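**Student:** Quick check, what structure comes out for this input:
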Amino acid sequence: MNVELGISTFGETTPLEKTGKAISHDQRIRDLVDEIVLADKFGIDAYAIGEHHRKDFAVSAPEIVLAMAASKTKQIHLSSATTNLPTIDPIRVYEQYATMDAVAPGRIEIMAGRGSFTEAFDLFGYDLDNYDDLFKEKLDMLLAMNKNEILDWPGGKFTPKVDHIGIYPHPEKPLPISLATGGSPASTIRAAEMGLPIVYAIIGGKMEHFAPLIKLYKAVAERTGQDLSKMPIAAHSWGWLSDDKEKAIKEYFYPTKLLVDAISKERPNWTGMTYDQYLEGIADDGVMFVGDSETVANKIIRMMETLGLTRFYLHLPIASMPHEDIMKAIEIYGNEVVPKVKKHFKDKENKKK
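**Tutor:** Down below sits the predicted model:
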């Protein structure tokens, strides 16, 4: 079992606990590039950056941040997390990521999603009522141009007709494209039927709760004749690392509560976070990965085995943490967590032979 471990981030810019002030967007972006370069140095497999259009996140154009990182790294895979297809032109998405692939051949990926926030609909003039239909049509178009250099597209309600026009640059190999979901059965079925790798945002509840969805994904893929060996199943979950477990637990509560409480004011199905709820999330059966390297590595192993994952992204950090602390957490993850998890699965595979 070849497992891959990465990091995901949204470039958060919320107030820091020690100062009560938020880092500026431009500084967060500069720091983020440095963090990706460090992750590459320590052999972390992938770095994925999300797209948002609001004050508490610095990255509205992940492809530009990824391009900066692509020119400064050697082996790490770079991906969006996600590219919010309903409110963006799929041709421009493909052109941008194909251009990055010229700088970092074979290391560029697109994680397509609908977006968990809705600000971009008003910003770019889209109707939220078309949320799902926009995504489906634009995803189909993106996949079509990824497959063929010359695009023949019939057009639709939300995309123009393209009559035998080349899309350039066009990499020699198709770009890896995965579908991201918060846990929707409909999205799970869609990804499976289309033969797309899937990425679950597992940020609440118990890890076991996602097992039926992954079982559904595999069953639909098999029923529709897809090759599951080419369809990695991934998860991204919140987490934090320190040399000292209790220190990590203490440090991570403030930013986590800050973000959850802020989102709770916008979403009727969310509630503010109490310390007891936080402790449930970081417990052995929770889905937040907080502690020292041993704690986090063991929990990642448990989730990957429980759900049958082949990829895992540690979302680092959630809300804002000091840049120097993030760099230290990346070092611990790359030096200690990633090798331990990979050794576990390699040893397990060798025992089968």
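**Student:** all contacts plus neighbour counts: C-alpha atoms, from now on.
**Tutor:** Fine.
**Student:** which SS class is His164?
**Tutor:** The three-state label given to His164 by DSSP: H, G, I helix; E, B strand; the rest coil is strand.
**Student:** Just the helices from the protein, written as ranges.
**Tutor:** 25-41, 62-70, 90-103, 119-124, 131-147, 185-194, 211-223, 245-264, 275-282, 293-307, 323-332, 338-352 (DSSP state H).
**Student:** which parts of the last one are buried?
**Tutor:** Residues of helix 338-352 classed as buried: Val338, Lys340, Val341, Lys342, Phe345 (neighbour count, 16 or more other Cα atoms under 10 Å).
**Student:** Serialize those residues to TSV and add fields for distance to Pro185.
**Tutor:** As requested, those are exported to TSV (distance: Cα to Cα, whole Å):
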residue	distance to Pro185
Val338	30
Lys340	32
Val341	29
Lys342	30
Phe345	29
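**Student:** And those residues, which is closest to Lys215?
**Tutor:** Phe345 (20.8 Å; Cα to Cα).
**Student:** Leu258 against Met321, yeah?
**Tutor:** No. With contacts defined as Cα atoms under 8 Å, Leu258 does not count as touching Met321, sitting 11.6 Å away.
**Student:** structure for this one too, so we can compare:
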Amino acid sequence: MPIEHIYQQFTTLDQLSRGRAELLAGRGSFTESFPLFGADLGDYEDLFDEKLALLLRLDREDPITWSGRFRPPLDNAHVLPRPYGEHLRVSIGTGGNPQSSARAGLLGLPVVYAVIGGQPERFAPLVDLYRRAGESAGQTGLHVTMGAIGFIAKKSQEAKDTFYPYWLETMKYGARARGWTIPSRADYDAYTHDAQAIFAGSPDEIADRLITVGRLLGADRYAMQMDWAGVPHHHVMSAIELLGTEVLPQVRAELG
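**Tutor:** Below is the predicted model of the structure:
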């Protein structure tokens, strides 16, 4: 899809939500999309650089005149609608590539780290790289979000048991498509341990983990995806309520 069409979709959402839309720009975790959209995997870096540059220009300029390698030029073009406010919120999403952290810092864009495996603390050098790159470029307003999957229930085991079958379905899909070994329940239990990537547990456990990550990484925001692979709506709503009423007050009391 042309980047200006993506921009239009998000600015439409931004208008409808009165400024609450946020576009997360990343290079993706899979390569299947390249032949699907007629792109050469050899242009991996250049494609992202050009599309991101155009996205940011679209947000700043109306009308816009632009030319690049991978799409026809734009000549005094108006791309509508415009954002609800002065600008659309655009962040860089990354799963741990140092170049993405440096790019986000140099451009002064917020960064969102996808903690999809291992220990969240391993992102500390990347957060430091992001902030150093931004400071070297004179950027202000740098902002770090840590994003991961998880689930909250009144009791720790209830949270882990509820989330497990939906997490497993996603792992099975990936295993079929890519020849991975399907992880076991023991693997899942290890991934939900105190220092690992899946934040599933009781409100007190999740609060403790968020406080720890916040202190270690200096994160400004944490984004938890709880509606993973079809978790029933009533479970998701209950988890959101616990997040707001029992987890958030503890985190704010410790981190402000």
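**Student:** Fetch the TM-score of the aligned pair.
**Tutor:** After superposition, the two chains reach a TM-score (TM-score structural alignment, normalised by the length of structure 2) of 0.91; 255 aligned residues with a Cα RMSD of 1.9 Å.
**Student:** Which one of Leu258 and Met321 of structure 1 is surrounded by more residues?
**Tutor:** Residue environment comparison for Leu258 of structure 1 versus Met321 gives the larger neighbour count to Met321, 24 against 20, counting by other Cα atoms under 10 Å.
**Student:** Surely the more buried one touches Pro255?
**Tutor:** Yes. Met321 of structure 1 sits in contact with Pro255 when judged by Cα under 8 Å, with a separation of 7.4 Å.
**Student:** need the contact list for whatever residue of structure 1 lines up with Tyr188 of structure 2.
**Tutor:** Under the alignment (TM-score structural alignment), Tyr188 of structure 2 pairs with Tyr278 of structure 1. Taking Cα atoms under 8 Å, 6 or more residues apart in numbering, we find Tyr278 of structure 1 in contact with Phe253.
**Student:** And for the spatially closest residue to Leu106 of structure 2 that is not a sequence neighbour, the neighbour number?
**Tutor:** Leaving aside its chain neighbours, Leu106 of structure 2 sits nearest to Gly134 (4.8 Å; criterion: Cα to Cα, 6 or more residues apart in numbering). Using other Cα under 10 Å, Gly134 of structure 2 has 23 other residues around it.
**Student:** which residue lines up with Gly134 of structure 2 in structure 1?
**Tutor:** Correspondence of Gly134 of structure 2 to structure 1, assessed by TM-score structural alignment: Ala221.
**Student:** Quickly note the distance from its match to Pro197 of structure 1.
**Tutor:** Relative to Pro197 of structure 1, Ala221 of structure 1 is positioned 10 Å away (criterion: Cα to Cα, to the nearest Å).
**Student:** The alignment partner in structure 2 of Glu137 of structure 1: how many residues sit nearby?
**Tutor:** Residue correspondence, TM-score structural alignment: Glu137 of structure 1 in this structure matches Glu50 in structure 2. Residues lying near Glu50 of structure 2 (other Cα under 10 Å) number 15.
**Student:** Spatially nearest residue to Glu50 of structure 2 (excluding sequence neighbours)?
**Tutor:** Taking Cα to Cα, 6+ apart as the measure, Glu50 of structure 2 lies nearest to Gly68, with 7.1 Å between them; neighbours along the chain are not counted.
**Student:** One more: Val338 of structure 1?
**Tutor:** Leu5 (6.5 Å).
**Student:** again, but for Phe158 of structure 1
**Tutor:** In space, Phe158 of structure 1 comes closest to Leu134 once its chain neighbours are excluded; the distance is 6.5 Å by Cα to Cα, 6+ apart.
**Student:** The match of Glu137 of structure 1 touches Trp66, doesn't it?
**Tutor:** No. In this structure, Glu50 of structure 2 is not within contact of Trp66 by Cα under 8 Å, at 10.9 Å.
**Student:** Find residues that contact each of these two.
**Tutor:** Taking Cα under 8 Å, 6+ apart as the contact criterion, Glu50 of structure 2 and Trp66 have no common neighbours.
**Student:** returning to that earlier point: next one: the residue nearest to Val338 of structure 1 from Lys342 of structure 1, what distance?
**Tutor:** Spatial separation of Leu5 of structure 1 from Lys342 of structure 1 under the definition Cα to Cα is 9 Å.
**Student:** Also His323 of structure 1?
**Tutor:** 27 Å.
**Student:** what residue of structure 1 takes the place of Asn97 of structure 2?
**Tutor:** In structure 1, the residue equivalent to Asn97 of structure 2 is Ser184, according to TM-score structural alignment.
**Student:** so how far is Ala200 of structure 2 from the residue nearest to Leu106 of structure 2?
**Tutor:** Here Gly134 of structure 2 is placed at a distance of 33 Å from Ala200 of structure 2 (Cα to Cα).
**Student:** can you check Ser29 of structure 2 too?
**Tutor:** Using Cα to Cα, one gets 23 Å for the distance from Ser29 of structure 2 to Ala200 of structure 2.
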